[in-house]
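Pasting the sequence and the predicted model now:
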Amino acid sequence: MKREPPKSPCQTEIELDRLSSLPGHIIDQILSQLSIRDAVRTSVLSTKWRYKWATLPNLVFDNHCISLTSQDQAVIKSKLVSIIDHVLLLHTGPVYKFRLSHRDLVGVTDIDRWILHLSRSPIREFVLEIWKGQRYKLHSCLFSCQNLTHLELFNCLVRPPPTFHGFKNLKSLDLQHITIGQDVFEHLITSCPLLERLTLMNFDGFSHLNINATSLLFFDIGGVFDDVSFKNTFQLALVSIGLYAKDKIGKRPGYTSNLIKFFAHLPHIRRLEIQSYFLKYLAVGDVPLKLPSPCVDLGYLSLRINFDDCEENKAALCLLRSSPNLQELEILVSLLDPSNIV
């Protein structure tokens, strides 16, 4: 049997270093599918991979970025802070996306420092979810990030500096469990001219939802509020709205129906979900048989209704009569009042 000649050291090195021969865009694609922890680990694969992770434009720090058996929050917090500091220190190139969402993130004062660092980069997506503890007061530097297209905040206190004049490129805004003043909220919405998606859940600091947004297409809200009104929202097509407090609804007999006011600036609504007690809110005032202008584009309607409430029934019938092209209807029945059951 003829023996093959032994491979030279160069041949062996070439075969062992196949990962280094991968095109750069393939390496980037591989790294983009990994958690930040695993991406950093690839630095041991070869010299070409050693600092490749440091150019990742999307940084996600969540429950997958730490592997610890300890349940001690102090240990978890210390490790998380160390990882984020390490990544930001060694990172080269722009950061386009930053997401910080860890279940054990409590009392981390370093967030201010990280936001200051990110404000010097052309950040486009910023997500901050504080799951525990008191609400984090958002650092003012974030409001200077004019490249933002998506902003998502959870358990934050929002107080922009006086010099803030809006996010000129923001298209998506998601605010949940936040505190924000009435004037601040209204200014934030009106000063984002490209805003297309607005999500607002469980908020405090204001009670009147005055939505003035010319580019808005999608609006999802759930919380406790006194009133809602739309202005310049003629493109708004998808609305999901829930009022979580029955006692916030005041009776106004003899007044124009909330139904008419609500739909006045929604001529092209295509999908509507009415949840919790919001149908009762719409039933306040003089409910007409039909809306002055029919909802000709409305194809999907979901209603939560209390059939024991005559005013809610009137409001629902008015809406159905005003939706000539409705294709799909979902009716969710609220629990009946036990005193009305014979």
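Here it is on my side, so go on.

from here on, contacts and neighbour counts on C-alpha atoms
Will do.

so where does Leu89 fall, helix or strand?
Leu89 belongs to helix 73-90 when assigned by DSSP states H and E.

Can you tell me how far Asp112 is from Asn63?
In this structure, Asp112 and Asn63 are 20 Å apart, going by CA to CA, to the nearest Å.

And for Gln71?
Distance, Gln71 to Asn63, by CA to CA: 13 Å.

Those two - which one has more neighbours?
Neighbour tally, Gln71 and Asn63, criterion other CA atoms under 10 Å: the higher count belongs to Asn63, 15 against 9.

Quick check: that one vs Gln176, distance?
Distance from Asn63 to Gln176, by CA to CA: 20 Å.

do the same with Val40
Taking CA to CA, one finds Val40 at 31 Å from Gln176.

just Met201 next, same as before
With CA to CA as the criterion, Met201 and Gln176 are 5 Å apart.

Check Leu243 too.
15 Å.

What of Lys314?
On the measure of CA to CA, Lys314 and Gln176 end up 33 Å apart.

neighbour-wise, which of the two wins?
Between Lys314 and Gln176, counting by other CA under 10 Å, Gln176 is the more crowded of the two (19 against 16).

What spatial separation is found between the more buried one and Phe203?
7 Å.

Regarding stretch 316-328, how distant is the last residue from the first?
Termini of stretch 316-328 sit 15 Å apart (CA to CA).

Ile130 against Leu157, yeah?
No - if you go by CA atoms under 8 Å, Ile130 and Leu157 don't touch, sitting 11.0 Å apart.

where do the contact lists of these two overlap?
Tyr136 (CA atoms under 8 Å, 6 or more residues apart in numbering).

for comparison:
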Amino acid sequence: MMGSNKRKFVSCVEEDRISNLPEHLISTILELLRLQDAVKTSILSKKWRYIWTKMRMFIFDNYFFNKFAKNGAFGRNGFIRIINKVLNLHTGPILKFIIHIPNINMFHDSFEEVDQWMLLLSRNGVSELIFTNSSQRNKLPC
């Protein structure tokens, strides 16, 4: 009778299949996520910590801007600081870069920041570069 009341515990440690995927496949998966979600994956493990920095596509769209603006994290300097941080941490090629600047007046004094972004992007082999704002979409030539 005592044997029927005992619970049996089974220790089952499964293999971490996602972390064992090839890095290029993990990067491809991360590119399907929004940038802020891809960056959040860096806390999953040591292997995942900097994989987002090798992404080949960055999209700073209206959703990105609105999410941070809602938290009061933006303004001209906050917006520029985030873009600069991402571009400076990035390693490898950037094939596609889309940025939404909701208020072009954010850069009314100078386009120095945009010039710096263009320089960084040109050094990283960007093949598709799109700047948008509230009223128009500009696709820059090669």
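Received the coordinates, thanks. Please read all numbers here as calculations on a predicted model, not as lab measurements.

Now for Val39 of structure 2: which residues touch it?
Per CA under 8 Å, 6+ apart, neighbours of Val39 of structure 2: Trp52.

buried ones in the helix or strand harbouring Glu13 of structure 1?
Assigned by DSSP H and E, Glu13 of structure 1 belongs to helix 9-16. Across helix 9-16 of structure 1, burial judged by 16 or more other CA atoms under 10 Å covers no residue at all.

Now do it: which elements does it pack against?
Helix 9-16 of structure 1 is packed against no helix or strand, with contacts defined by 3 or more CA pairs under 8 Å, 6 or more residues apart in numbering; DSSP states H and E.

how big's the offset between the following helix or strand past it and structure 2?
For helix 9-16 of structure 1, the succeeding helix or strand toward the C-terminus, using DSSP H and E, is helix 24-32. Aligned to structure 2 and superposed, helix 24-32 of structure 1 gives a mean residue distance of 2.3 Å (mean CA distance after the TM-score superposition for structure 1).

Give the buried residues for the helix or strand following helix 24-32 of structure 1.
Reading on from helix 24-32 of structure 1 to the C-terminus, the next helix or strand found by DSSP H and E is helix 36-41. The neighbour-count check on helix 36-41 of structure 1 (16+ other CA under 10 Å) flags Ile36, Arg37, Ala39, Val40 as buried.

How about stretch 43-61 of structure 2?
Residues of stretch 43-61 of structure 2 classed as buried: 48, 50-61 (neighbour count, 16+ other CA under 10 Å).

and if you look at stretch 17-31 of structure 2?
Neighbour-count burial for stretch 17-31 of structure 2 [16+ other CA under 10 Å]: Ile26, Ser27, Leu30, Glu31.

Any chance of a markdown table for the residues you listed, columns distance to Lys8 of structure 2?
Supplementary listing: the buried residues of stretch 17-31 of structure 2 in a markdown table, determined by distance: CA to CA, whole Å:
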| residue | distance to Lys8 of structure 2 |
| --- | --- |
| Ile26 | 37 |
| Ser27 | 41 |
| Leu30 | 40 |
| Glu31 | 43 |
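
Nearest to Pro102 of structure 2 among these?
Ranked by distance to Pro102 of structure 2 (CA to CA), those are led by Glu31 at 23.1 Å.

follow-up on the earlier one: among the buried residues of stretch 17-31 of structure 2, find me the one that's closest to Ile94 of structure 2.
Glu31 (11.5 Å).

ok, the closest one - contacts?
Counting by CA under 8 Å, 6+ apart, Glu31 of structure 2 touches Ala38, Met55, Arg56, Met57.

now do Trp117 of structure 2
Taking CA under 8 Å, 6+ apart, one finds Asn84, Leu87 in contact with Trp117 of structure 2.

residue in structure 1 matching it?
Counting by TM-score structural alignment, Trp117 of structure 2 lines up with Trp114 in structure 1.

Please report how far the most centrally placed residue in structure 2 lies from Met106 of structure 2.
Compute the mean C-alpha point of structure 2, and by CA atoms, centre = their mean the closest residue is Leu35, 2.8 Å away. Using CA to CA, Leu35 of structure 2 is found at 22 Å from Met106 of structure 2.

do Lys139 of structure 2 as well
20 Å.

Among those two, which residue is more densely surrounded?
When Lys139 of structure 2 and Met106 are compared on other CA under 10 Å, the one with more neighbours turns out to be Met106, at 15 against 11.

circling back: the residue nearest to the centre of structure 2: what's it in contact with?
Here Leu35 of structure 2 is in contact with Phe58, Ile59, Phe60 (criterion: CA under 8 Å, 6+ apart).

Need these in JSON lines (columns: secondary structure and distance to Asn66 of structure 2).
Listed next are those as JSON lines, based on DSSP: H, G, I helix; E, B strand; the rest coil; distance: CA to CA, whole Å:
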{"residue": "Phe58", "secondary structure": "strand", "distance to Asn66 of structure 2": "16"}
{"residue": "Ile59", "secondary structure": "strand", "distance to Asn66 of structure 2": "13"}
{"residue": "Phe60", "secondary structure": "strand", "distance to Asn66 of structure 2": "10"}
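
Tell me the one of these nearest Val126 of structure 2?
Phe58 (10.6 Å).

these two touch, right, that closest one and Phe97?
Yes - assessed by CA under 8 Å, Phe58 of structure 2 is found in contact with Phe97 at 5.0 Å.
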